[in-house]
Structures are given as C-alpha cells and as structure tokens.
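K.L.:
A predicted structure for the sequence below; I have some questions about it.
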Amino acid sequence: MQAFTEGNAIFTYPNTPIKCGGAPQKILYLTEDYFRKKGKREHATMIYNTSLEVVFPVPKYSEALYKQMLQRDIHLNLKRSLVEVRHETSEAVFEVLGSDGVLETYKYSMLHVAPPCSAPSVLWDSEVSDKTGYVDVDKGTCQHVRFANIFALGDCSNLPTSKTAAAISEQYNILAKNLSQVMAGQEPSHEYDGYTACPLLTKKGLCILAEFGYDGKDLETFPFDQSVPRLSAYVMKVYVMPLLYWHFLLT
C-alpha cells in the first residue's frame, strides 16, 4: 500500500470455501481508504474480482456492500476466478466461471490474492469426509451423517456457514450438549442454526457487523440496522473481539 503509486489495484476472492468470507473486501475497502487519505486514489483503479455470483451471500449485506463499491468507484467483476499470476509481466489471469473456459488478463500494480482454501489433507479421500474433503456432518446436530460416534465443528466440517470464530463459538455449545446426550445413550436434540458473524471494515473507524444464519436468515444482535457502517461496530471489532477471542473463547 505504501509503495503503490498508480495503476490497477486488484483484489480477489477464490473459487473455494474460505476462512473468512469478508476478508478480501475488508482489505479492499481499507486500501481504498488509505489511498484516498494519502492522495493516491485518483491514480488508482480499484478492482474486485470475486468467484461468487453476488457481492456477499446475504442479500441485506450484499446490497449495502454494493453501495459502498458504487460510491467509491470500485470496479466489481463477478464469477471471476484467479487461475494464474504472471509476476514477470505483472499480469493476473482470471477464468470467467460458467463461460466454458473464457480467460481474462489484467495488468496490475498491486495484487491482493485471497488464497484457495481446503480441508486438512488428512481428511481428503477419507470415509468420514464428503466429496469436497470436509467431515460430513448433520448441519443441525454436528453429528456425522453415517457414524454416530463422530462429531465435527469448525474449519474441518462441511457445515454450510462461514468458517469464523463466531460460528465455532456457537457450534461448540451445540456439539457439547449433543455429544453428552449421545454418550448417555440418548438422541441428540440440540440444533445449530448456522449463526455466524462477519465484521466488515469499510474504512478506518467504520464497520458493518454482519450477523446471519443458514440461508441468510437475519440473526442480528443489536436493535438497529447493522448493515449501516458504524463506529460502534468498528470499536467492537478492533478492540473488544480480540479480548473475547484470546481470553474467553479459547480458554
């Protein structure tokens, strides 16, 4: 960011599940804000190439983030998957998903690559995993769909929600209760609703606090519209959440 002078600044989202679905956009907005403050913005073409069909998988937040891109002149390209980086010529090659192999090449001065992610290699081709390599569990109980003595949560599971600290903090409560029931010879009765949270920094001092469950269901905590960037959400993200994570969640 400091070394950038002019040209295309390209930010990518991979064609795989990802550790934090909002991370590629957070750094996009923070970089745009930094360029504006340093007088570089007029020399930068900001480009966001995502493999997704939408800006964000939850319509309410997708609309809010799309407005951010319009207001800040950020070029959005959907269904673009990074397949090659030619660092000698500063070119990034993207496949247009669903187009039968059409490729697009972009020159870049700055390239932020959100890497493809996968389950741990020990789970690949394992009988406990699905075809994508993640442990195959019931999305409500966190119990394996075929092996009743196996439970999974977090990054290794195929639970259809974002892989965030907020998600796993809810999952382990459900898993612990259900595991205790199974160990006592009972059927698991507690259901995980897919809750996850994704604080989306839009600039230094402002943040959208996205909270949602399965199928984009609204699970917001506070009595106001959390799709609006706020200082309070920024303070929570930058100062409160790290304390909660290191001193309460992990312990």
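P.N.:
Received, thanks. Residues are numbered from 1 along each chain as shown.

K.L.:
CA only for contacts and neighbour counts going forward, please
P.N.:
Will do.

K.L.:
since we're on the nearest residue to Pro59 once chain neighbours are set aside, how many residues are nearby?
P.N.:
Leaving aside its sequence neighbours, Pro59 sits nearest to Gly216 (C-alpha to C-alpha, 6 or more residues apart in numbering; 7.4 Å). Look at Gly216: counted by other C-alpha atoms under 10 Å, it has 16 neighbours.

K.L.:
Against that first model, consider the following:
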Amino acid sequence: MSEPNLSHDVVIVGAGAAGLATAASLLKRIPDLDLLLVDPAKEHFYQPGWTLVGAGVFDQASTRRKTATLIPRGAKWLPAAVTGFEPEHNRLQIAGHGQVSYRQLILCPGLKLDWAAIDGLPSTLGQNGVTSNYRYDLAPYTWELTRALKQGRALFTQPGMPIKCAGAPQKALYLACDHWRRKNRLGAVKAEFLTANPSLFGVPAYVPALRRYIDRYGVDLCLRHRLVAVDGPSRQALFEVTDEEGRTLQQERRFDMLHVVPPQCAPDVLRQSPLADTAGWLDVDPHSLRHRRYANIHGLGDAIGTSNAKTVAAARKQAPVVAHNVAAALGEAQGPASYDGYGACPLTVERGRIVLAEFGYGGTLAPSFPQWLIKGTEPSRLAWWLKAKGLPWLYWHGMLKGHEWLARPTTADPA
C-alpha cells in the first residue's frame, strides 16, 4: 500500500556505508531526530572485503549482513527505490510510496557498475574464465580461477576514472600473481595489467613501490588500454588503445583468465535529475558537501562529483562532516565542518604486505600513522593486519555505529 505525503526532518537516500554512518552520527547528535533511510537493498555488504575473498583470505559470507540489523536505533527504514527528485518542493518520489517530504535531504545512493558498457560482458560473467571482484557472487570465482590456472595468459583490466576504490583492479592482479609465485607458476602464467588510464596510480608517491611489484611479478603493464568487448566462449578480449597523440586503434587479446572492472557512473535517477552536475554526479561543494544550488541537500559517498577517491575510507571521514552540517542547519550544532578530500586505498601487493595509500585533495599525502609505524609509500606487514583484521572491525562496530574514531570533524567558529 502506498503512503503518500510522508514528511520527515531528515531523509537519507542510501543505506550503504555512507548512509548508515551518517544516520548513526546524526542520531548521536540529535537522539530524537525524525530520520528516514530509503534503500531497497535487503542485504548490506562490506565491499572492501571482496578483494580478499577473491584471494582466498576472507570467507564470502563474512562480508554480508541483513540491512535490517544495521539500521541505527531511532531511525526508520523504507526498503524502496527513489524514482525522482523535486528539490524545489523539498520532496522526492518513492516507488510504491508516493511523495516523501523532508526538511533536510542527504544523498548517498552509491554508483552504478555499468557492466553493459562492455559489449558481450554481461552474458559471460562467471563463466569462460571471466570474473570480477566487484561483485559479491563473482569474487569466489576469482579465487577458483587463480588456483586452477597453471599456465596461460591472465588479463586484469581497469576502466577510466572515476571508479570506486581505484586500487582494487591492481589488488586482484597482485594477489593472483603472489599465489602463482608461491606455486612456482609465474612464467608459465603470464599476467597483463591493462588500464585505460595514463599512469599506474593517480598519486605519484605510491607508484615506485607498485612498479617494483609489477616488475617482480613480470607483469606486462599496458597504459591507455580500454576494454570494449569480450567474447567469452572464444576467450577473446577487445581493447581500444590510445597513443600519446590521441590516436586510437583496436587490439584483440586472447585470455585464459580475465578479471574485469566495469566502467562506473552515477545512478540513473540521479544523473537524470536537477541535482546532477554536467558529468551526472551529485553537484556538491567539495568541502561542506552541501549541494551547490539547494542549501538543504547534502551528499557523500561514491555518488558525489568531487575529486576525492571513492572509497569507504572517504565515506568514513565524510559522514561526520555531513552529520554536523545537517545538525547545524537544523539548529542543533554550531559552525561549519569541512572535508579535506581524505581517501585511503590499502594496496594489497602480496599476501601479508600492503602499500597503505592515504591522500587528500590534490594528491596531498595524509597518513594516519607516524612513518616509523607505517610508512605508507612502502609495503607493510602492519598495514596488512590493519586491512585484514582492524578495518573490518572498525567498519561494523565503529563507523556504522556512529563512532567517529580518527574521523571527528574539525569545525570553524560560526561567522
């Protein structure tokens, strides 16, 4: 039954990492807040764990929980999809529930994995040696293929930016190569990393360590190579290759294993709304995370059109900023909070070692730990422990519960 003309103080669209963390942080600031979360997903996933599922380190089921068990106490949850935005009237349309009005709106719907943008890919995923750690159901297949491959060609692809967790395509490569190295298969198994981007990683300080692992594993690094089509039964992948002068040509490559990362974009309902920027992302100020045209709308997470890395670590820092600024808009907090573009990417270069990339806007290094403890530009065993043990615990028991450990926002005095 539809429920037209519902009204709430705050509506949060998206109950992923960003939405749940923001809801929990807001309710810690305003315990009696009338807050509604809107998200049709009945299950919630710890997506950073899928890389380790694909390497046989994590159990697949450990990354999944029921959404209902994660809704913060005091929040309401509507398991339905948003079908339209009417920011001039402070309301949105929800499938099966009519119009819902708000005083403040927070948008964190995530992004869209555009599998169909690669011709032939959807029909061959999960078979014919084609896999991706970007899907819960396929990450175990990555590990199955890695263990089974004793010789042949393994291709690992990365689309153009932006994508969520820009290091994840490389993590799949390094962990597979480390397994083959340990089994004395490197050489018989030849790996290639084909990225649509002009460099291995967007922050230059981390490239030297990553290049050493590219060399160590004997990986063929192919820049400006964009995957455009896959013929699974024939084990052929088609790439568009762009040279430094901008000329393009197409190349076919045969594979025995193909790990694909799809192109990514904002959800259709957002891209087609008045809230989007020219590229389709949510148009927010990069520091306040408030919408540039609608003062009672904020955004965070993967859907916003800011230049920070699209990672859970970014959402962990953004959520308290948005929670504070929305509370201030409701008259329950003082002074603006600001986000500095922080993002983190634990680049798993081998089983047991990680290059912990942490950076803010403009690629400025932003380490959370002193260099004597974890030197982020070099592989670290402690960073591996952090990725495998510490961060999952922090996610489930800290971030999603509204604990702002190492993420409390700095605020300016009100003008």
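P.N.:
Good, I have the coordinates. In this text, all values refer to a predicted model and were calculated from it rather than measured experimentally.

K.L.:
one step back: ok, the residue nearest to Pro59 of structure 1 to Lys19 of structure 1 distance?
P.N.:
Gly216 of structure 1 sits at a distance of 18 Å from Lys19 of structure 1 (criterion: C-alpha to C-alpha, to the nearest Å).

K.L.:
picking up where we left off before, what's the match for the residue nearest to Pro59 of structure 1 in structure 2?
P.N.:
Aligned by TM-score structural alignment, Gly216 of structure 1 pairs with Gly363 of structure 2.

K.L.:
go on, Gln171 of structure 1?
P.N.:
Gln171 of structure 1 maps onto Gln318 in structure 2, by TM-score structural alignment.

K.L.:
these two touch, right, that match and Asn325?
P.N.:
No: with contact defined as C-alpha atoms under 8 Å, Gln318 of structure 2 does not reach Asn325; the gap is 10.7 Å.

K.L.:
Contacts only, for Gly341 of structure 2.
P.N.:
Pro286, His287, Ser307, Asn308, Ala309, Ala314, Phe359, Gly360, Tyr361 (C-alpha atoms under 8 Å, 6 or more residues apart in numbering).

K.L.:
Could you verify my assumption that the fifth one touches Met161?
P.N.:
Right, the one you point to is Ala309 of structure 2. No: assessed by C-alpha under 8 Å, Ala309 of structure 2 is found out of contact with Met161, at 9.9 Å.

K.L.:
higher neighbour count, those two?
P.N.:
Higher neighbour count among Ala309 of structure 2 and Met161: Ala309, with 29 against 14, using other C-alpha under 10 Å.

K.L.:
nearest residue to the more buried one other than its sequence neighbours?
P.N.:
Nearest residue to Ala309 of structure 2 in three dimensions, chain neighbours excluded: Gly343, at 5.4 Å (C-alpha to C-alpha, 6+ apart).

K.L.:
just Val355 of structure 2 next, same as before
P.N.:
Closest residue to Val355 of structure 2 apart from its sequence neighbours, by C-alpha to C-alpha, 6+ apart: Pro379 at 4.4 Å.

K.L.:
before we move on, what about Cys198 of structure 1?
P.N.:
The shortest distance from Cys198 of structure 1 to any non-neighbouring residue, by C-alpha to C-alpha, 6+ apart, is to Ala210 (5.0 Å).

K.L.:
buried residues in whatever helix or strand the one you found lives in?
P.N.:
Assigned by DSSP states H and E, Ala210 of structure 1 belongs to strand 206-212. Judged by neighbour count using 16 or more other C-alpha atoms under 10 Å, the buried positions of strand 206-212 of structure 1 are Leu206, Cys207, Ile208, Leu209, Ala210, Glu211, Phe212.

K.L.:
if we can go back for a sec, compare neighbour counts for Gln318 and Asn325 of structure 2 and give me the winner.
P.N.:
For Gln318 of structure 2 versus Asn325, neighbours defined as other C-alpha under 10 Å are more numerous around Gln318 (30 against 26).

K.L.:
can you give me the strands in structure 1?
P.N.:
Taking DSSP state E, the strands of structure 1 run over residues 7-13, 44-50, 75-77, 80-86, 91-96, 103-107, 110-112, 196-203, 206-212.

K.L.:
Average separation of the second one from the aligned part of structure 2, please.
P.N.:
Read it as strand 44-50 of structure 1. In the superposition against structure 2, strand 44-50 of structure 1 averages 0.8 Å from its aligned positions (mean C-alpha distance after the TM-score superposition for structure 1).

K.L.:
got the angle for that strand vs strand 7-13?
P.N.:
Inter-element angle recorded for strand 44-50 of structure 1 and strand 7-13: 20 degrees (by axes from the mean of the first three to the mean of the last three C-alpha atoms, to 10 degrees).
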